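> Sequence first, then the predicted structure, then my questions.
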Amino acid sequence: MLAPDIGIDLGTASILVYIKGKGVVLKEPSVVAFDRDTNKIRAIGEEARLMLGRTPGNIVAVRPLRQGVISDYTVTEKMLRHFIQKAVGKRSFRKPRISVCVPSGVTEVEKKAVEDATYQAGAREVMIIEEPIAAAIGAGIDIVKPCGNMIVDIGGGTTDIAVISLGGTVVSTSIKIAGDDFDEAIVRYMRKKHNLLIGERTAENIKIKIGSCFPRAEADTLDVRGRNLVTGLPKTVTVSSEETEEALRESTLQIVESVHSVLEKTPPELAADVADRGIVLTGGGALLRGLEELIESKTGINTITADDPMTCVAIGTGKCVEFLFGGGAHEERK
């Protein structure tokens, strides 16, 4: 059996695997739990995510990717190998061709680390694709036409903003402010405002359930449990969506400012296209309530979120494999 072509969205928060003809077949958190004493991996993916902040001293749950780049090479390679085998199965005799996406601002060294880790994990050929291009293809935009499209891809570790025309990036920027920073902002706010210490998972839960970055007609509330910093005892606090808006204000405004600066650098003809066609949001961070309205209010340009923002990059990366490998654009590594 021939191995299928695979597209991997190697994200800070989660890894998605796309297989040609099947779509997105795997979506798991990019978390690995390993035993410090024996140096053996105990769990990968969702099972490891449940261990975050809840492990005994000898077991450590880590994220081997930080802000879109590899921070722990060996663990990333093992994690990739695990997910590739899980997605493909062990029936194929030939190694798969894999395309992997990286943030637009990564250095050559960081790009090489991703490529090497993918080869080590069992790839026959590797193609590295920039995230905004993959996100645009996954969102259903025809990027080959000579007209400007603006993509804002908000992931877990980075936000990639780019204006794309004729299949390439014209102006782009990548900032290290994204979903993880939203969680950290909520943790800081809860500590400062309520004297309550909460973990990353609780902060993420607040963000998903009631998180907002634009004033809403009706406020939502959520009971949050954590440790009271004054008494040291467990405590429950009711948090409103208005408070999350205050907590997330700084991070979301930095994203808006970056959108603004990319628009300033965009050639006038393409800027006119963007004003006409609007801004498209992709990535898990795009699901934050009020983000469309916030960008629209600051730029005056119609902003929409892609149909399934979480899977756009994975689908786009997978479709890139078909374009690039299909046209023989990549030589096989000897």
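That came through fine. Note that the coordinates shown come from a computational prediction; the quantities given were computed from them, not determined experimentally. Residues are numbered from 1 along each chain as shown.
> from here on, contacts and neighbour counts on C-alpha atoms
Fine.
> What segments of the stretch 101-250 of the chain are helices?
Listed from the start of the chain, the stretch 101-250 of the chain has helices (DSSP state H, counting those that start in this stretch) covering 108-120, 131-138, 179-194, 200-210, 241-265.
> what's the longest one in contact with?
I take that to be helix 241-265. Applying Cα atoms under 8 Å, 6 or more residues apart in numbering, the external contacts of helix 241-265 come out as 152, 159, 161-163, 171-173, 175, 177-178, 181-182, 185-186, 189, 207, 210-216, 219-221, 271, 291, 294-295, 298-299.
> Which residues are in contact with the residue nearest to the spatial centre of the chain?
A centroid search over the chain (Cα atoms, centre = their mean) returns Gly155, at 2.6 Å, as the residue closest to the centre. Contacts for Gly155 (Cα under 8 Å, 6+ apart) come out as 11-13, 178-179, 283-285.
> Taking the residues you listed, please make a ChimeraX selection of just the buried ones.
Selection command for ChimeraX covering only the buried members of the contacts of Gly155, criterion 16 or more other Cα atoms under 10 Å:
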select :11,12,13,178,179,283,284,285
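> Against that first model, consider the following:
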Amino acid sequence: MGLFRAEFGIDLGTVNILIYERGKGIVVQEPSLVTLLPNAERVILLDYGEVARQSYGRTPDTLEVARPVRDGVIADYEVTQKMLHYFVNQVKGPWRFLPPRIVIGVPYGVTSVERRAVREAAKEAGAGDVYLMREPLAAALGAGLPVDTATGNLVLDIGGGTAEAAVISMNGIVAASSVRVGGIKLDEAVMAFIRRKYNLAIGEPTAEDIKVRIGSAMPLDHELSMQVQGRDQVTGLPRMIEVSSGEITEALQEPLLNIAACVRNVLERTPPELASDIIDRGMAMTGGTSLLRNLGEFMSREVGVPAYLADAPMACVALGCGRAFDRLDDFMRTEFAQG
């Protein structure tokens, strides 16, 4: 089948798009960003992915760098369709005669309208068969959890726009919850903290850089620090400050506690038989935001379940969507039967 038709697993995230090709692995990992002409009569996209990211916050008023996916769902249908078409065409190969089959991740709890928008965007991007897989299940499958067994598997997938916790058993979701808190909300918390404490305005890319370089969910034994440049909100002039990891830990507490509450909500609705499995097996953390320092220790303290970082956490949803092709019959009866 692969010679004539490509098979892709796609994580269409708020911050990144990842494409897994069956038989090859991850073939696309790019920011979910596009550069466009905002006032054109029709949508004209100029740059995609990493090239667009390099222009973020630096464009003239005649250009706009946009995220067509927000909080895990399509915010701009036409731009999303064009972005998908661009990345799928990059990797499907001109020698394939049939349109690719795609399994694409969708957040838990999306509406039927949002599901239809994802399916139609993939179809218009050139896909043949399109299957939708809820991201917590895809993340668990991509993390290597035994989702097909009658045991309880707890996964926490924290992406750019949402955090989703779910208990998985027998190829299905037993209990799940989601909150619209992810990497972007953490960046916004850093921006708000620095604005409030130092009267300094910084952009989202700077806030993300701070989070990655010195951010931690728990206080560090040896504090880190870095210099940050922004715009003084009083004078309007550039100004440099130094921020510490302890300050960033303080800034991140509120959104992190919201994520922990999401996990507790799921645990409270988990059948006792599966809860005992979870205590023994722990909670797998996936998604790019799960890479935050000491997040596992923080979650273990807040929810009372050992937490650990899955292998290749950023790629788990795309990997899981791709691996679903190996057991299509199983998921046809459960996950894909939802339409």
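Noted; the coordinates are in hand. The shown structure was predicted, so the numbers you read here are calculated from the model rather than taken from an experiment.
> TM-score them against each other, please.
Between these two chains, after superposing, the TM-score reads 0.96 (TM-score structural alignment, normalised by the length of the first structure); 332 aligned residues with a Cα RMSD of 1.6 Å.
> lining up the contacts of Gly155 of the first structure with the second structure, which overlap?
With both residues aligned by TM-score structural alignment, their matches' Cα atoms under 8 Å as the criterion, the subset of the contacts of Gly155 of the first structure whose aligned partners also touch in the second structure is 11-13, 178-179, 283-285.
> Would you mind putting those into TSV with secondary structure and distance to Arg333 of the first structure alongside?
TSV is the format used below for those (DSSP: H, G, I helix; E, B strand; the rest coil; distance: Cα to Cα, whole Å):
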residue	secondary structure	distance to Arg333 of the first structure
Gly11	coil	25
Thr12	coil	27
Ala13	coil	30
Ala178	coil	35
Gly179	helix	36
Gly283	coil	31
Gly284	helix	34
Gly285	helix	36
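> Distance to Glu131 of the first structure for these - can I get that in TSV?
Formatted as TSV, the entries for these read as follows, by distance: Cα to Cα, whole Å:
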residue	distance to Glu131 of the first structure
Gly11	10
Thr12	13
Ala13	15
Ala178	14
Gly179	16
Gly283	10
Gly284	13
Gly285	14
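> what's the closest of those to Ile133 of the first structure?
Gly283 (12.7 Å; Cα to Cα).
> Counterpart of that closest one over in the second structure?
Per TM-score structural alignment, the equivalent position to Gly283 of the first structure in the second structure is Gly287.
> Could you pull up the contacting residues of its match?
Listed by Cα under 8 Å, 6+ apart, the contact partners of Gly287 of the second structure are 157-159, 313-317.
> How much space separates it from Ile214 of the second structure?
Computed with Cα to Cα, to the nearest Å, the distance linking Gly287 of the second structure and Ile214 of the second structure is 19 Å.
> same thing with Cys316 of the second structure?
25 Å.
> who has more neighbours, those two?
Just comparing Cys316 of the second structure and Ile214: by other Cα atoms under 10 Å the higher neighbour count belongs to Cys316, 30 against 21.
> Excluding sequence neighbours, find me the nearest residue to that one.
If the residues on either side of it in the chain are set aside, Cys316 of the second structure comes closest to Gly142, at 4.3 Å by Cα to Cα, 6 or more residues apart in numbering.
> Could you double-check that that neighbour sits in contact with Met314?
No - with contacts defined as Cα atoms under 8 Å, Gly142 of the second structure does not count as touching Met314, sitting 10.1 Å away.
> What does the residue nearest to the centre of the first structure correspond to in the second structure?
Residue pairing (TM-score structural alignment): Gly155 of the first structure is matched to Gly159 of the second structure.
> rewinding a little: only whichever of the contacts of helix 241-265 of the first structure are buried, select them in PyMOL.
Buried members of the contacts of helix 241-265 of the first structure, defined by 16+ other Cα under 10 Å, are picked up in PyMOL with:
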select buried, resi 152+159+161+162+163+171+172+173+175+177+178+181+182+185+186+189+207+210+211+212+213+214+221+271+291+294+295+299
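> Tell me which of the contacts of helix 241-265 of the first structure fall in strands.
Residues of the contacts of helix 241-265 of the first structure located in strands (DSSP state E): 152, 159, 161-163, 171-173, 175, 221.
> okay, the residues you listed in a markdown table with distance to Lys112 of the first structure next?
Putting these into a markdown table (distance: Cα to Cα, whole Å) gives the following:
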| residue | distance to Lys112 of the first structure |
| --- | --- |
| Val152 | 25 |
| Thr159 | 21 |
| Ile161 | 22 |
| Ala162 | 22 |
| Val163 | 25 |
| Val171 | 23 |
| Ser172 | 20 |
| Thr173 | 20 |
| Ile175 | 20 |
| Thr221 | 45 |
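> Looking at those residues, which two lie furthest apart in space?
Once Cα to Cα is applied, these give Val171 and Thr221 as the farthest pair, at 39.9 Å.
> So Gly126 of the second structure is in contact with Arg101, correct?
No - between Gly126 of the second structure and Arg101 there is no contact under Cα under 8 Å: 9.5 Å.
> Touching stretch 325-332 of the second structure from outside, list them.
7, 103, 171, 324, 337.
> which residue packs closest to the first one, ignoring adjacent ones?
This means Glu7 of the second structure. Arg101 (4.8 Å).
> The one you found: neighbour count?
Based on other Cα under 10 Å, the number of other residues close to Arg101 of the second structure is 21.
> tell me the contacts of it?
Going by Cα under 8 Å, 6+ apart, Arg101 of the second structure touches 5-8, 127-130.
> so which of the residues you listed is the most crowded?
Neighbour counts for the contacts of Arg101 of the second structure (other Cα under 10 Å) peak at Phe8, which has 32 neighbours.
> To what extent is the alignment partner in the second structure of Thr169 of the first structure buried, counted in neighbours?
Counting by TM-score structural alignment, Thr169 of the first structure lines up with Ile173 in the second structure. Neighbours of Ile173 of the second structure under the rule other Cα under 10 Å: 20.
> Contact partners for Ile173 of the second structure?
With contacts taken as Cα under 8 Å, 6+ apart, Ile173 of the second structure has the following neighbours: 137, 166-167.
> From Val230 of the first structure, how far off is the residue nearest to the residue nearest to the centre of the first structure when sequence neighbours are not counted?
Excluding its sequence neighbours, the residue lying closest to Gly155 of the first structure (Cα to Cα, 6+ apart) is Gly283, at 5.0 Å. The spacing between Gly283 of the first structure and Val230 of the first structure, counted by Cα to Cα, is 38 Å.
> Ok, Glu130 of the first structure next?
Following Cα to Cα, the distance that separates Glu130 of the first structure from Val230 of the first structure is 47 Å.
> How about Asp273 of the first structure?
The value you get for Asp273 of the first structure to Val230 of the first structure, if Cα to Cα is used, is 55 Å.
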